[in-house]
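S.K.: Sequence first, predicted model second:
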Amino acid sequence: MTDFSVLDLVPVREGGSVAEALGNATRLAAHAEAIGCKRFWVAEHHTMEGIAGGATSVVLAHIGNATSTIRIGSGGIMLPNHTPFQIAEQFGTLDALFPGRIDLGLGRAPGAGPQLQRALRKDLHKASEYFPQDVVELRALLTSDMDLPIRATPGFGSNVEFWMLGSSLFGAQLAAKLGMPYAFAAHFAPDHLDSALAVYRRDFQPSETLEKPHVMVAMNVFAAEAEEEAQTLASSQQQSFVALRSGTPGKLKPPVEDYKESLPAQYRAMLTHLEQAAAVGTPEQVREKIDAFVQRTSADEIILCGATYDPDARLRSLELTLDACQKVPA
């Protein structure tokens, strides 16, 4: 049976604030827990006024206090932005606060221009070259599976579940080599989905924490009672995708009816391309699309993405999706 989780960027909407976005994230996490989702992940982004999850470990502590059973974690921490020791302390602290509930998803992409690199005091592109070694070091700092001259406290001996994130073959190959579960970001980069999953499963080497490959794939999902309503809900995130690709990112915009049809051809084509990892429509339509996606990927878990301008609409969308999917075996 397929498990369902939630990925949240802690979106800041036009007319809203960071404080409001953080409050909406905790409401969404509590709702996800109540309806049976397995995980709630927050993604690290920086210098984007429409995303409030930059201090990811702090946000997770806030969400942890608003929930009690759902696993919480990073989807992901961009390790080149940090030192392994810093992340070991942060996630070791989270594990001490919320034992047995912490996931640490790791990504390699620095996702930063020259200004952010200067602010972080790091050459992020050079740091990304050391990503495999940093992953091994970070895992050792938390699990004590190799001898290190220093211990992270908190951190050492923590029960943190490691995940490798990716949208290319690199992450798949590294996850396979290290025996880690693998999460693929198909919601914004679906091009290498099938080949990456094939490489991961083919080359997987069992580890002490994972005996066989375990795959989670991200989808954009918007469900509503009527298909037209769901399409309109999805337009806020579509506007964000277009703004990001055109170099003008900002806060989450209100929905626009028939938004896709108003776009130039290149942006319509981009959104159509992303629809291969999306399910938008009535609960029945969403269930059919998710089921087809699971059949295509053989995913063990689906992590649901999809920011809406109205936070209540996302709660309702998530509830409709889970209700529909639980009626039919995956």
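M.R.: Sure, I can see it. Residues are numbered from 1 along each chain as shown.
S.K.: From now on I want contacts and neighbour counts done on CA atoms only, so please keep to that.
M.R.: OK.
S.K.: ok, Ser158 - contacts?
M.R.: 92, 95-96, 142-143 (CA atoms under 8 Å, 6 or more residues apart in numbering).
S.K.: if we go to 6 Å?
M.R.: 92, 142 (CA atoms under 6 Å, 6 or more residues apart in numbering).
S.K.: ok, now Pro110?
M.R.: 80, 124.
S.K.: And it, how close does it get to Asn81?
M.R.: Look at Pro110 and Asn81: by CA to CA, to the nearest Å, they are 6 Å apart.
S.K.: same deal with Leu60?
M.R.: On the measure of CA to CA, Leu60 and Asn81 end up 18 Å apart.
S.K.: Next: Tyr130.
M.R.: From Tyr130 over to Asn81 (counting by CA to CA), the distance is 12 Å.
S.K.: got another, please set it beside the one above:
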Amino acid sequence: MNQTVNLSNVPLSLLDLAQVGAGETVRESLRHSLELAEFADTTGYRRLWYAEHHNMSAIASAAPAVLIARMGAATSRIRLGAGGVMLPNHSPLAIAEQFGTLAELYPDRIDLGLGRAPGGDQATFAALRRSPAASEQFPADVVELQKYLRGTPQQSGVVATPGAGTDVPLYILGSSLFGAQLAAYLGLPYAFASHFAPAALEQAVALYRSEFRPLQAEFGGLAEPYVIAAAGVIADDDADLARAQFDATRRHRAKFLFARDTSLSDEQADALLAGPVGRQVDDMLHHTAVGTPEQVRDTLAGFAEYARADELMLAPMAPDRAVWLGTVRALAPTA
């Protein structure tokens, strides 16, 4: 792909999956997340988001609002948000109150990305006391949530306090055409999860841009479409080390997704990756930029053009913490 996009003109943001590395405790993982937030705040990264996941021992971001509150206290500039809150797991009122509280604590720094998936398996959905049918209410729940945050009167007469009048910006997240259509209809920004589900990226962005309805005032919409596309990143001055970290990421993904109940050695994971599992993992990681910082920037510039992205959300993937944080440092935009 020929590079025509100047990456310096594309805002860069970060997605922290709060991954719990091999041999790490959750507490240690969250300390690393805090270190990342403190560094990112001193640079030109636009925003830092956390994604809601449940019942996953390798991910410590089950409660994005709690993470955002902690990171907000340790930073002063960078926007913080959820990328995203899985709205079917919650009532719109509860999320309005949580993010309304955050918006009052950290004015003009809070984002709220919303996803339709449960962020866990069916057993987790049941443990959250939610019904699978809740996903079907996602569009209506988004509208209800927006009304709470705008302070629009509800038929019930319930007011979100805190929340009302904060107008926390909403972003629709997705990896399929559904989210693209909803974001376009509501006139909201759209964030595509191409860091792990890239298949529909091109089609979804085209659909979103072609069907976008500007200035839906009742929903707090935009004048023009806005696309955030996510990409995995692993950067190091030693390109071989970066590639080795990508190989380790592939092994981890194979173990996590296809052998969660089995303890596999690296050799067994490599054998698994040599078959159809490898093709599935590589498809998932298709938009991962790996190499020296210069090589990664070149790849990201080409990706931004391909995705027709107004902003890139970078997900550092390296299992090694030094490379993980080093990637964020190496790619940091000038403050």
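M.R.: Thanks, I have it. What you see is a predicted model; the values in this text were computed from it and never measured.
S.K.: related to what we said a few turns ago, and Tyr130 and Asn81 of the first structure? Which one has more around it.
M.R.: Asn81 (23 against 13; other CA atoms under 10 Å).
S.K.: can you tell me how far the aligned residue in the second structure for that one sits from Ala51 of the second structure?
M.R.: By TM-score structural alignment, Asn81 of the first structure lines up with Asn89 in the second structure. Computed as CA to CA, the Asn89 of the second structure to Ala51 of the second structure distance reads 13 Å.
S.K.: The counterpart of Glu49 of the first structure in the second structure: neighbouring residues, count only.
M.R.: Under the alignment (TM-score structural alignment), Glu49 of the first structure maps onto Ser57 of the second structure. Residues lying near Ser57 of the second structure (other CA under 10 Å) number 13.
S.K.: Identify the residue spatially nearest to Ser57 of the second structure, adjacent ones excluded.
M.R.: Val20 (7.3 Å; CA to CA, 6 or more residues apart in numbering).
S.K.: Any buried residues in stretch 263-282 of the second structure, and which?
M.R.: 264, 269-270, 272-273, 277-278, 281-282 (16 or more other CA atoms under 10 Å).
S.K.: Among those, which one lies nearest to Pro162 of the second structure?
M.R.: Nearest to Pro162 of the second structure, judged by CA to CA, of those is Val281 at 42.4 Å.
S.K.: I would like the range of the first structure that aligns with stretch 300-315 of the second structure, please.
M.R.: Counting by TM-score structural alignment, stretch 300-315 of the second structure sits on residues 290-305 of the first structure.
S.K.: quick one: terminal-to-terminal distance for that stretch?
M.R.: End-to-end distance (CA to CA), stretch 290-305 of the first structure: 13 Å.
S.K.: Equivalent analysis for stretch 302-315 of the second structure, please.
M.R.: 17 Å.
S.K.: What residues sit buried inside that stretch?
M.R.: 302-305, 307-315.
S.K.: can you check stretch 210-228 of the second structure too?
M.R.: Under 16+ other CA under 10 Å, the buried positions of stretch 210-228 of the second structure are 211-214, 219-222, 225-228.
S.K.: How far away from the center of its chain is that stretch?
M.R.: On the basis of CA atoms, centre = their mean, to the nearest Å, stretch 210-228 of the second structure sits 20 Å off its chain's mean C-alpha point.
S.K.: Give me the contacts around that stretch.
M.R.: 184-185, 187-191, 309-312.
S.K.: For Asn159 of the first structure, which three-state class applies?
M.R.: With DSSP: H, G, I helix; E, B strand; the rest coil as the basis, Asn159 of the first structure sits in coil.
S.K.: and the closest residue to it other than its chain neighbours, helix, strand or coil?
M.R.: Distance criterion CA to CA, 6+ apart; nearest residue to Asn159 of the first structure, sequence neighbours excluded, is Gly100 at 6.2 Å. Taking three-state DSSP as the rule, one finds Gly100 of the first structure in the coil state.
S.K.: Could you report the distance from the equivalent of Gly100 of the first structure over in the second structure to Gly179 of the second structure?
M.R.: The equivalent of Gly100 of the first structure in the second structure is Asp108 (alignment by TM-score structural alignment). Separation of Asp108 of the second structure from Gly179 of the second structure (CA to CA): 25 Å.
S.K.: the more surrounded of the two?
M.R.: More crowded of Asp108 of the second structure and Gly179, by other CA under 10 Å: Gly179, with 23 against 17.
S.K.: I'd like the distance between that one and Leu201 of the second structure.
M.R.: 11 Å.
S.K.: hey, where'd the strands end up in the stretch 51-200 of the second structure?
M.R.: Using DSSP state E, counting those that start in this stretch, the strands of the stretch 51-200 of the second structure run over 79-86, 110-115, 170-174, 190-192.
S.K.: Apologies, that question was intended for the stretch 151-300 of the first structure.
M.R.: Counting by DSSP E, counting those that start in this stretch, the strands of the stretch 151-300 of the first structure are 161-166, 182-184, 215-223, 278-281.
S.K.: Reformat those as CSV; add distance to Tyr309 of the first structure.
M.R.: Converted to CSV, those look like this (distance: least, CA to CA, whole Å):
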stretch, distance to Tyr309 of the first structure
strand 161-166, 27
strand 182-184, 25
strand 215-223, 12
strand 278-281, 16
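S.K.: most tightly surrounded among these?
M.R.: Ranked by mean neighbour count, these are led by strand 182-184 with a mean of 28 (mean count of other CA atoms under 10 Å).
S.K.: elements contacting that strand?
M.R.: strand 161-166, strand 215-223 (3 or more CA pairs under 6 Å, 6 or more residues apart in numbering; DSSP states H and E).
S.K.: Strand 102-107 and the first one, what's the angle between them?
M.R.: Strand 161-166 of the first structure runs at 20 degrees relative to strand 102-107, counting by axes from the mean of the first three to the mean of the last three CA atoms, to 10 degrees.
S.K.: outside of strand 161-166 of the first structure, which residues touch it?
M.R.: 103-107, 175, 180-184.
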